[in-house]
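Asker: Pasting the sequence and the predicted model now:
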Amino acid sequence: MAATMGFARRTISQVFTSNFVHCKRCLALGVRFKSTESQFTPHGNDESTHFGYENVSKEEKTKRVHEVFTKVAEKYDVMNDAMSLGIHRIWKDYFMQKLTPMPGTKLLDVAGGTGLIRVILANSKKMKNLESWPQNPTEAEGDTSSSDEEGDSHHVTVCDINKNMLDVGQKRAAQRGLMEGISWVEGNAEELPFDSDSMDAYTIAFGIRNVTRVQKALDEAYRVLKPGGRFMCLEFSEVKNPLVKNAYDLYSFQVIPALGQILAGDWNSYQYLIESIRKFPPQEEFAYMIEEAGFACVTVENLSGGIAAIHSGFKL
């Protein structure tokens, strides 16, 4: 096992970055993600879905996913450490660097449970400029301010459907003295309890693949964002590099469930989480779904050969 983990770590620690770009105003930048290429039906009426490799009703999936995260809440970050060999912390740090929220930003972090994104944001010193996040992505220069008139303090709302995850996040934030400028809200990504056009940025990290109705969650993300607001998603994805894929598949199916049993006494939850990654739409397909929700200038950036990917889009 140690040899396998060592080989996997050496292999996937190299960050391979590639981009798939589509902008409705800039078709020359990329390729159109056609619905005919999709095997995932965003607006399908079928009431069945998958829980890992098992077909279940959508209501049953919601129930089971809730049970999984109730079980793993205390070990959630350890779980992500196991699934990514600790690299998820580097990915999340890079994820927030890409967003670079400025003072006054209202950030909604969905499925943010344990609040790690909030910790990374609090530790960030890059709160002055927003060069990587223009208010109007079609303009290279101009006023990029999205600050509220009330002041320069940014505010983060962590929203999660699972109360256990929120409890763990609040506890850790309190221990780190990071409770200022943060709200904790129990809510469903498919029916967000927030006003339309109320948020400057929407982030979701390693959460959207566990949502029962993904397209509905994307529609909700679009609804709550202000015009000019940015959607960003970090998620495990389809590995593009053959060498990385072979090593990662071996590690995923042979090692991670065993680690789940050792670390948390829970094989099945970790087995589901691996299967959920394999069932999630590949990068190009998910990018199309983001466009279907109304977002423009959608981009995809692969990390570590596609083990994870950052999806970004703007509400114009």
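Answerer: Cool, the structure landed. Numbers count the residues shown, from 1 in each chain.

Asker: For the rest of this, base every contact and every neighbour count on C-alpha atoms.
Answerer: Fine.

Asker: residue ranges of the helices in the stretch 1-150 of the chain, please?
Answerer: For the stretch 1-150 of the chain, the helices defined by DSSP state H, counting those that start in this stretch occupy 2-12, 58-72, 76-84, 88-99, 116-123.

Asker: who touches the shortest one?
Answerer: Yep, that's helix 116-123 we're talking about. With contact meaning Cα atoms under 8 Å, 6 or more residues apart in numbering, helix 116-123 is reached by 92-93, 96, 109, 156, 169, 173, 178.

Asker: for it, which positions count as buried?
Answerer: Buried positions in helix 116-123, judged by neighbour count with 16 or more other Cα atoms under 10 Å: 116-121.

Asker: now do the fourth one
Answerer: For helix 88-99, the neighbour count (16+ other Cα under 10 Å) marks 88-89, 91-93, 95-99 as buried.

Asker: ok, second structure coming up, stack it against the first:
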Amino acid sequence: MEKEKRTNKYTFQEVKPYNEKDGKTEQLVRMFDTIAAQYDKFNDLMSWGFAKLWRKRALSSLKRFHPMQILDVAAGTADMCIKAFRYLNPEKVTGIDISPKMLEIGKEKIIHAGLSEKIELQVMDCSQLSFDNNSFDAVTIAFGVRNFEKLEESLHQIYRVLKPEGHLLILELNEPQKGWLMKGYRLYIKLFVHQTAKYLSSDQNAYRYLTSSMQAFPKGKEMIEILQNNGFKLVKYKKFTFGVCSMYLMEKPTN
């Protein structure tokens, strides 16, 4: 059953890369188009180099469900799309993203992997999906949900296009919440990530945004509650690598 749209505001939705009047989505399109060529390197920095392992471990949680049609939201440079196809062997993976430049890089990776007939990429905003109801067995979002300008509208759309008993898999970066881990991670971001980012791109606002949005994004029980309030049922919640990454596996109930 489809859930009604909700209009609640969350702090992370107000975090934008540029101090301008443009909406968050418009700013993010410009930002990701600007840093597309360097994004993969920066994501490795933010994840301590564990992003590939986290994707693999998260996707393994979908194996027992054998999803045949997969939608990857915030597909970016298509790493999750390619890994989803290789690990899960579906009939098709469809990836969407708001950044044309990110998808251009993704298309090159897909061609190089020989998967052009199995993976399709489209420019699309998750809050306005053009797919029919009950189209996908699984929806994946890796390190992208914190970039949603309209979280609940996007969750409503994901719920709509998922088949009953279909699954939503979310991976998102977190700032560790306790003791020396929190202090150590903040120091790592400040002294290493921000300094290294200066050599990757001239757009320093982009990298400040990516870290500040991570800090503002709801995590753990708060995020689970948001997902449940939008109709999803919790299947599994897991933290990776001292809590730097969280995985949420949710299900769309049959009624």
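Answerer: It's in. What you see is a predicted model, and the numbers here were worked out from it, not measured in a lab.

Asker: Could you get me the TM-score between them?
Answerer: TM-score of the superposed chains, computed with TM-score structural alignment, normalised by the length of structure 2, equals 0.88; 247 aligned residues with a Cα RMSD of 2.3 Å.

Asker: hang on, the earlier thing: looking at the helices of the stretch 1-150 of structure 1, which is nearest to residue 269 of structure 1?
Answerer: Between residue 269 of structure 1 and the helices of the stretch 1-150 of structure 1, the tightest spacing by Cα to Cα is seen for helix 58-72, at 5.7 Å.

Asker: Show me what that closest one is packed against.
Answerer: Helices and strands touching helix 58-72 of structure 1, by 3 or more Cα pairs under 8 Å, 6 or more residues apart in numbering; DSSP states H and E, are strand 48-51, helix 163-175.

Asker: Please convert those to CSV, extending it with distance to residue 287 of structure 1 and mean neighbour count.
Answerer: Formatted as CSV, the helices and strands packed on helix 58-72 of structure 1 follow (distance: least, Cα to Cα, whole Å; neighbours: other Cα atoms under 10 Å):
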stretch, distance to residue 287 of structure 1, mean neighbour count
strand 48-51, 20, 18
helix 163-175, 28, 18
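
Asker: Surely residue 309 of structure 1 is within a helix?
Answerer: No: applying DSSP: H, G, I helix; E, B strand; the rest coil, one finds residue 309 of structure 1 to be strand, outside a helix.

Asker: what's the neighbour count on the aligned residue in structure 2 for residue 239 of structure 1?
Answerer: Counting by TM-score structural alignment, residue 239 of structure 1 corresponds to residue 176 in structure 2. Residue 176 of structure 2 has 19 neighbours, counted by other Cα atoms under 10 Å.

Asker: Show the contacting residues for residue 176 of structure 2.
Answerer: Applying Cα under 8 Å, 6+ apart, the residues contacting residue 176 of structure 2 are 182, 185, 242-244.

Asker: Would you quantify the distance from the residue most central in space within structure 2 to residue 184 of structure 2?
Answerer: Centroid-nearest residue in structure 2, with Cα atoms, centre = their mean: residue 144, separated by 2.5 Å. Look at residue 144 of structure 2 and residue 184 of structure 2: by Cα to Cα, to the nearest Å, they are 24 Å apart.

Asker: Buried ones in the lengthiest strand in structure 2, by neighbour count?
Answerer: Counting residues, the longest strand in structure 2 under DSSP state E turns out to be strand 162-173. For strand 162-173 of structure 2, a neighbour-count test (16+ other Cα under 10 Å) marks 162-173 as buried.

Asker: tally of neighbours for the corresponding residue of structure 2 for residue 293 of structure 1?
Answerer: Aligning on TM-score structural alignment places residue 293 of structure 1 opposite residue 230 in structure 2. Residue 230 of structure 2 has 20 neighbours, counted by other Cα under 10 Å.

Asker: wouldn't residue 230 of structure 2 be in contact with residue 157 here?
Answerer: No: in this structure, residue 230 of structure 2 is not within contact of residue 157 by Cα atoms under 8 Å, at 10.3 Å.

Asker: Need the overlap of contacts for these two.
Answerer: With Cα under 8 Å, 6+ apart, residue 230 of structure 2 and residue 157 have no common neighbours.

Asker: mind putting the helices of the stretch 1-150 of structure 1 in JSON lines, distance to residue 297 of structure 1 included?
Answerer: Formatted as JSON lines, the helices of the stretch 1-150 of structure 1 follow (distance: least, Cα to Cα, whole Å):
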{"stretch": "helix 2-12", "distance to residue 297 of structure 1": "29"}
{"stretch": "helix 58-72", "distance to residue 297 of structure 1": "31"}
{"stretch": "helix 76-84", "distance to residue 297 of structure 1": "29"}
{"stretch": "helix 88-99", "distance to residue 297 of structure 1": "15"}
{"stretch": "helix 116-123", "distance to residue 297 of structure 1": "24"}
